[in-house]
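> No letters, just coordinates:
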């Protein structure tokens, strides 16, 4: 790995506050970058204003600071990048790669998340319609640094996917690819819930003529009921006064060896120790871990 060329990032969605599952993903991306002397960026994926509670963005940044994260350069906000997304969609629409879709959620329920192409050749007007991207009947695969070989047949497993919603909001898949490329991101470290999104993003990169980054997907942290820790399940926000012990628990979730004295150290000291001892090869090769079962340090 060419250390100076490493650019990583953490891109939270401000639909809630930072929680323990977010901390695990943020910590993995931060340590992976800093351990090789790379840059670490923060990008606010504020694509969905109706779902964003007041103060969430500021609270996320404050929590990162309290836990000892230091990012390079200014925070980027996707809400300020709409022109870039619109330009690409317009080009693909003119090329026939994108089309308008008027299907409702109820219409699509029987297809279990795989779009069957109902509007593909109907030539709907774009007003009051979602915009979908045509996908090829091909497999896209990649080698994840933790999860190994991953592949997906876009036509059979995903179908034509949305790049702009019916309400005009831009879709995650398009925005994340354009912004990672624009920021020069070389390494994407994130939760395993996004493993299945990666082949679609590889297809977008191919259409845009852009190189693919390296990928590392860490296990999700799940609750006793099987749901992942997340904003939609009202997962508790990170308490600032528990930064060091929660960083230690996050390191345990990532399979890292722990100095038993770290829980009493400052967040900055935990970070320094963790950077020096980062071992990505120790990350569990599973898609999910139960938060309640994480071993606590002695």
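In hand now; what should we look at? Note that this is a predicted model, so its numbers are computed, not measured. Numbering: from 1, shown residues only.
> When you work out contacts or count neighbours from here on, use the C-alpha atoms and nothing else.
Will do.
> now for the longest helix seen in the chain, which elements pack on it?
In terms of residue count, the longest helix belonging to the chain (DSSP state H) is helix 20-34. If contacts are counted by 3 or more C-alpha pairs under 8 Å, 6 or more residues apart in numbering; DSSP states H and E, helix 20-34 sits against strand 7-10, strand 39-44, strand 187-191, strand 220-222, helix 243-253, helix 267-276.
> Okay, residue 99 and residue 58: tell me how far apart.
Using C-alpha to C-alpha, to the nearest Å, residue 99 is found at 37 Å from residue 58.
> Counting neighbours, go ahead and name the busier of the two.
Higher neighbour count among residue 99 and residue 58: residue 99, with 27 against 11, using other C-alpha atoms under 10 Å.
> That one touches residue 163, doesn't it?
No. Counting by C-alpha atoms under 8 Å, residue 99 does not reach residue 163; the two are 10.0 Å apart.
> Now the common contact residues for these two.
131, 132, 133 (C-alpha atoms under 8 Å, 6 or more residues apart in numbering).
> what's the burial count for the first one?
It stands for residue 131. So residue 131, with other C-alpha under 10 Å, has 25 neighbours.
> how close does it get to residue 89?
Residue 131 sits 8 Å away from residue 89, going by C-alpha to C-alpha.
> again, but for the second one
According to C-alpha to C-alpha, residue 132 stands 9 Å off from residue 89.
> Overlap in contacts, these two.
Taking C-alpha under 8 Å, 6+ apart as the contact rule, the neighbours common to residue 132 and residue 89 are 98, 163.
> Compare the two (neighbour count), which wins?
For residue 132 versus residue 89, neighbours defined as other C-alpha under 10 Å are more numerous around residue 132 (25 against 22).
> sorry, back to before: can you redo the shared contacts of residue 99 and residue 163 as CSV with secondary structure and distance to residue 215?
Output for the shared contacts of residue 99 and residue 163, formatted as CSV (DSSP: H, G, I helix; E, B strand; the rest coil; distance: C-alpha to C-alpha, whole Å):
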residue, secondary structure, distance to residue 215
131, strand, 27
132, strand, 25
133, strand, 23
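> second one coming, line it up with the first:
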């Protein structure tokens, strides 16, 4: 029986994989939080991997505090780059299948069309820089790995935009949400299923893939959909990013082109509204 190690077990994606793992008893699942797989301590990390001896690694663990990363660059790079490099080396040396999760924040947001896997990268914040460095380290050290770039991840688990907006809409009569950042949300349960579908496929094609739900929207439009499904009475206003300054700049346009992953793995990717509705059921 193949042993699957899932890092970042308590995060959104790790939690959704944990739910889905019940449907796949043909694998031995190991869900590792930061005590079992310590991404910020590389010496310990190597020892932990050798102790677990997985056949497959789903690397969902990451430093994801986008604004905090501006002040914690070293920590962000340790987790998002150096730990990935170590995991990739381990995977390569031990014939371990590796799926590593990356982000749309590797792009600068200047595109006007959906970004495919060959689009030029140019991150505009520390988080994006650290994740791009992790992608490069992953492919350099384990050319047989699969990297999945995703965007705007949400889930019923963890902290995310959907849960924040739900809370604010219950607390306030009106809120403002930026309307000039364009992309598509990703329901973590859908991405988790896509990762398992890749594992279950007999077709392992290394390289970079994009995955998000279908649709092209702003955060403001996303908030309107949350209002609709939640039945909230809160008024929602759209504002430019300049009216909501944050320590880290965000790409204005980071819509991901999913043609490659759909073609190679025959995935049926749901529209963002259909997946958002599922979360509310």
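Sure, I can see it. Worth saying up front: this structure is predicted, and the values here are computed from it rather than measured.
> Can you calculate the TM-score here?
With the length set by TM-score structural alignment, normalised by the length of the second structure, the two chains reach a TM-score of 0.32; 145 aligned residues with a C-alpha RMSD of 5.8 Å.
> and residue 142 of the first structure, how many neighbours does it have?
Neighbour count for residue 142 of the first structure, taken as other C-alpha under 10 Å: 16.
> Which residues are in contact with residue 178 of the first structure?
Contacts of residue 178 of the first structure (C-alpha under 8 Å, 6+ apart): 84, 85.
> Relative to residue 132 of the first structure, how far out is it?
Distance, residue 178 of the first structure to residue 132 of the first structure, using C-alpha to C-alpha: 16 Å.
> and if you look at residue 181 of the first structure?
Residue 181 of the first structure is 21 Å from residue 132 of the first structure, where distance means C-alpha to C-alpha.
> Ok, residue 201 of the first structure next?
14 Å.
> Then residue 198 of the first structure?
Distance from residue 198 of the first structure to residue 132 of the first structure, by C-alpha to C-alpha: 17 Å.
> try residue 188 of the first structure
Residue 188 of the first structure is 25 Å from residue 132 of the first structure, by C-alpha to C-alpha.
> How about residue 247 of the first structure?
Distance from residue 247 of the first structure to residue 132 of the first structure, by C-alpha to C-alpha: 40 Å.
> repeat for residue 199 of the first structure
16 Å.
> and if you look at residue 172 of the first structure?
Taking C-alpha to C-alpha, one finds residue 172 of the first structure at 13 Å from residue 132 of the first structure.
> and for the two, which residues touch both?
By C-alpha under 8 Å, 6+ apart, the residues touching both residue 172 of the first structure and residue 132 are residue 163.
> So which of the helices and strands packed on helix 20-34 of the first structure is nearest residue 63 of the first structure?
Among those, helix 243-253 comes nearest to residue 63 of the first structure, with 9.0 Å by C-alpha to C-alpha.
> which strands and helices sit next to the closest one?
Contacts defined by 3+ C-alpha pairs under 8 Å, 6+ apart place helix 243-253 of the first structure against helix 20-34, helix 267-276.
> Now with 10 Å, please.
Packing contacts for helix 243-253 of the first structure, counted by 3 or more C-alpha pairs under 10 Å, 6 or more residues apart in numbering; DSSP states H and E, involve helix 20-34, helix 56-66, strand 220-222, helix 267-276, strand 288-290.
> what comes up buried for that helix?
By 16 or more other C-alpha atoms under 10 Å, the buried positions in helix 243-253 of the first structure come out as 243, 244, 245, 246, 247, 248, 249, 250, 251, 252, 253.
> Nearest to residue 84 of the first structure among these?
Of these, the one sitting nearest to residue 84 of the first structure (C-alpha to C-alpha) turns out to be residue 250, at 35.3 Å.
> Can you give me the distance of that closest one to residue 177 of the first structure?
As judged by C-alpha to C-alpha, residue 250 of the first structure and residue 177 of the first structure stand 27 Å apart.
> in the second structure, which spans are strands?
For the second structure, strands defined by DSSP state E occupy the ranges 2-7, 27-32, 56-59, 97-103, 146-150, 153-154, 174-178, 182-183, 186-187, 207-210, 217-218, 235-239.
> nearest to residue 74 of the second structure, of the ones you listed?
Proximity to residue 74 of the second structure (C-alpha to C-alpha) singles out strand 97-103 among those, at 18.2 Å.
> Same list (the strands of the second structure) but as JSON lines, adding distance to residue 168 of the second structure.
Shown next, in JSON lines, are those (distance: least, C-alpha to C-alpha, whole Å):
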{"stretch": "strand 2-7", "distance to residue 168 of the second structure": "31"}
{"stretch": "strand 27-32", "distance to residue 168 of the second structure": "32"}
{"stretch": "strand 56-59", "distance to residue 168 of the second structure": "32"}
{"stretch": "strand 97-103", "distance to residue 168 of the second structure": "26"}
{"stretch": "strand 146-150", "distance to residue 168 of the second structure": "25"}
{"stretch": "strand 153-154", "distance to residue 168 of the second structure": "16"}
{"stretch": "strand 174-178", "distance to residue 168 of the second structure": "7"}
{"stretch": "strand 182-183", "distance to residue 168 of the second structure": "22"}
{"stretch": "strand 186-187", "distance to residue 168 of the second structure": "20"}
{"stretch": "strand 207-210", "distance to residue 168 of the second structure": "31"}
{"stretch": "strand 217-218", "distance to residue 168 of the second structure": "18"}
{"stretch": "strand 235-239", "distance to residue 168 of the second structure": "11"}
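> Ok, which of the helices and strands packed on helix 243-253 of the first structure comes nearest residue 143 of the first structure?
Nearest to residue 143 of the first structure, of all those, is helix 20-34, at 17.0 Å by C-alpha to C-alpha.
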